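**Q** Pasting the sequence and the predicted model now:
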Amino acid sequence: MAFLCYLPGLLVLCCLTCSVKAPAALLGSEDSEPEVVSVRDTRETVEERLLTVDRNDNEVTTSENSTSVVEACPNIAVIQGPPGVPGIPGSHGIPGIPGMKGEDGECDCTGKIQFSTKQCSWNDYNFAMNLGPIQSCTFNKVLSSTALKVEWHGSTRIKCLDQNPCCNRWYFTFDGSECRDPQPIEGLVYVDDGNATLNIHRHMSVVGLCMGLNQGLVDVGFAIGSCDGGYVRGYTRTGWNSASRIIIQEIPVN
């Protein structure tokens, strides 16, 4: 004889062909007929307990001395049930309260800005004055914390008279004033030929960095003037018979 025992999560087939005698608690008195009782799984395989029926009040209690299901019915075939159907996804929760606005952060923007380079050039300018501005080039400076690198490339000449030494100085200006941070950007030529016959045109390059300039439009000029020390200015030529140029570049500095 066999019957099915339902345990939560398991479908158990109990074969009552075993020789183990059921506990008296299940059978009642020797003279009474056996009663059918339901077995509930406590989810502990080895320590399963049989349930007994209290005949007085029909309450189901656990017998501490009862024989386990495994002992009472050793020929058990366990059949695994099919997987359950996935549940329905839950709904989204209520949006939270917006957070407070954070403080403004700090950013080193110099590494992300594309700085520009500009060139102004002239062909055979041949400036003959030995004092005053020669040419200028306007540049748009992006940041106040950067420097301007300026370059002049072109030909120059200085000729002395009356057998006296002479000196001339070429220099950059920024909005009409020479650079102060860190130093003026200049180049000079001193001549003492003794007989005032030397008349040589040479290429000159004047290059330097100027810091401390405000952002915005900057008028970068190139000019000529006197040397320190009281020297006589000579007769000069700037940009004779060739191209000359001013190059301006904004660069970050430490």
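**A** Right, received. Where do you want to start?
**Q** okay, CA-based contacts and neighbour counts for the rest of this
**A** Will do.
**Q** now the strands for the chain?
**A** Along the chain, counting by DSSP state E, strands occupy 2-7, 10-15, 51-53, 60-62, 76-79, 117-123, 132-141, 147-159, 166-174, 186-191, 201-210, 216-226, 235-238, 243-251.
**Q** now those as JSON lines including distance to Val69 and mean neighbour count?
**A** What follows is the strands of the chain, written out as JSON lines (distance: least, C-alpha to C-alpha, whole Å; neighbours: other C-alpha atoms under 10 Å):
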{"stretch": "strand 2-7", "distance to Val69": "10", "mean neighbour count": "13"}
{"stretch": "strand 10-15", "distance to Val69": "9", "mean neighbour count": "17"}
{"stretch": "strand 51-53", "distance to Val69": "10", "mean neighbour count": "21"}
{"stretch": "strand 60-62", "distance to Val69": "13", "mean neighbour count": "12"}
{"stretch": "strand 76-79", "distance to Val69": "9", "mean neighbour count": "13"}
{"stretch": "strand 117-123", "distance to Val69": "92", "mean neighbour count": "14"}
{"stretch": "strand 132-141", "distance to Val69": "92", "mean neighbour count": "18"}
{"stretch": "strand 147-159", "distance to Val69": "91", "mean neighbour count": "21"}
{"stretch": "strand 166-174", "distance to Val69": "102", "mean neighbour count": "23"}
{"stretch": "strand 186-191", "distance to Val69": "107", "mean neighbour count": "17"}
{"stretch": "strand 201-210", "distance to Val69": "96", "mean neighbour count": "17"}
{"stretch": "strand 216-226", "distance to Val69": "93", "mean neighbour count": "18"}
{"stretch": "strand 235-238", "distance to Val69": "115", "mean neighbour count": "22"}
{"stretch": "strand 243-251", "distance to Val69": "88", "mean neighbour count": "20"}
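**Q** want to compare, so here's the second one:
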Amino acid sequence: MSITVSFLLLPSLVFLQTVVIAQSTTVCTTPTPTPYQRFASTETPTTAFHRKNSNGEENRSTWKQCVWNTTNATDDGLIHECNFTVESCGNSLHVVYSGVNRVYCNGYQECCSRWYFTFDGDECDDPAPIDLVVFKRYTEDSPYRTRQMEGYCDKMPNGVVTVGLHVGTCKGMIDELANAYTGWNEKSPSRILVQEMGPPQDQSESMPPP
């Protein structure tokens, strides 16, 4: 009786062992990480997001902030510049401006000012310009208000890039030059933030060219 039982159990044990071995040898393929997933890998990144500072410590991001606390009454021209070193060709720059702005109409019924970013003197064209438009009528008040503009400019070259904050007329909307103010004394700082980022996940959704 015992021999019969052993004979019946033996094939079952062999079968179970075969299943376990088959499952343990299954190989899972790992997809190539996107630029936003690469830090989940155990491999050392080789992009601009893995740098060493002066103390030999490794950093995971590349960013810079330029701050000033003066009032600029320029109506049409450069407000401030912030130099930034792009280390990986083809990456994107994330730029942010935050500060106090004011627009006053010089006797016109309507006026408009446009703040915008430039990169080495040119506005972003991939995917689109990064700007802030303030429109007002002559009868409306002109208070100082904190405003912010933000965007991404793709496919940047490596090396030093000069990010400029400008102000001027509103393209194709109102031709009259308004009285624009950027900043409001030393108690209200203005700032430009620049951060190097990986390329977008799906560039096909970007704004088509005009």
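**A** Sure thing, it's come through. On a predicted model such as this, the values are computed, not experimentally measured, just so you know.
**Q** sorry, back to before: wait, which of the strands of the first structure is closest to Leu27 of the first structure?
**A** strand 51-53 (9.4 Å; C-alpha to C-alpha).
**Q** which other helices and strands contact that closest one?
**A** If contacts are counted by 3 or more C-alpha pairs under 8 Å, 6 or more residues apart in numbering; DSSP states H and E, strand 51-53 of the first structure sits against helix 24-27, strand 60-62.
**Q** Where in the second structure does the shortest one align, residue-wise?
**A** If I follow you right, that is strand 60-62 of the first structure. The alignment of strand 60-62 of the first structure onto the second structure (TM-score structural alignment) covers no residues at all.
**Q** Cys109 of the first structure: which of the strands of the first structure is closest?
**A** strand 243-251 (12.7 Å).
**Q** Also compute the angle for the closest one relative to strand 166-174, please.
**A** Using axes from the mean of the first three to the mean of the last three C-alpha atoms, to 10 degrees, the inter-axis angle of strand 243-251 of the first structure relative to strand 166-174 is 40 degrees.
**Q** ok, back up a step: just tell me which of the strands of the first structure ends up closest to Leu26 of the first structure.
**A** With respect to Leu26 of the first structure, and counting by C-alpha to C-alpha, the nearest of these is strand 51-53 at 6.0 Å.
**Q** Let me see the contact set for Val12 of the first structure.
**A** Applying C-alpha atoms under 8 Å, 6 or more residues apart in numbering, one finds that Val12 of the first structure lies in contact with 4-6, 76-79.
**Q** Can you tell me which of the residues you listed is closest to Thr117 of the first structure?
**A** Comparing the contacts of Val12 of the first structure against Thr117 of the first structure with C-alpha to C-alpha picks out Ile79 as the nearest, at 82.8 Å.
**Q** Against Leu217 of the first structure, how distant is the residue nearest to the closest one when sequence neighbours are not counted?
**A** The shortest distance from Ile79 of the first structure to any non-neighbouring residue, by C-alpha to C-alpha, 6 or more residues apart in numbering, is to Leu11 (5.5 Å). Counting by C-alpha to C-alpha, to the nearest Å, the gap from Leu11 of the first structure to Leu217 of the first structure is 89 Å.
**Q** Equivalent analysis for Thr138 of the first structure, please.
**A** Counting by C-alpha to C-alpha, the gap from Thr138 of the first structure to Leu217 of the first structure is 7 Å.
**Q** same deal with Tyr231 of the first structure?
**A** Tyr231 of the first structure is 35 Å from Leu217 of the first structure, by C-alpha to C-alpha.
**Q** cool, and Met129 of the first structure?
**A** 27 Å.
**Q** from what I can see the residue nearest to Ile79 of the first structure touches Leu4, true?
**A** Yes - using C-alpha atoms under 8 Å, Leu11 of the first structure makes contact with Leu4 at a distance of 7.4 Å.
**Q** give me the element Thr4 of the second structure is part of.
**A** Assigned by DSSP states H and E, Thr4 of the second structure belongs to helix 2-24.
**Q** Determine the set of other helices and strands touching the next helix or strand after that helix.
**A** Downstream of helix 2-24 of the second structure, the next assigned helix or strand under DSSP H and E is strand 51-52. Judged by 3+ C-alpha pairs under 8 Å, 6+ apart, the packing partners of strand 51-52 of the second structure are strand 58-59.
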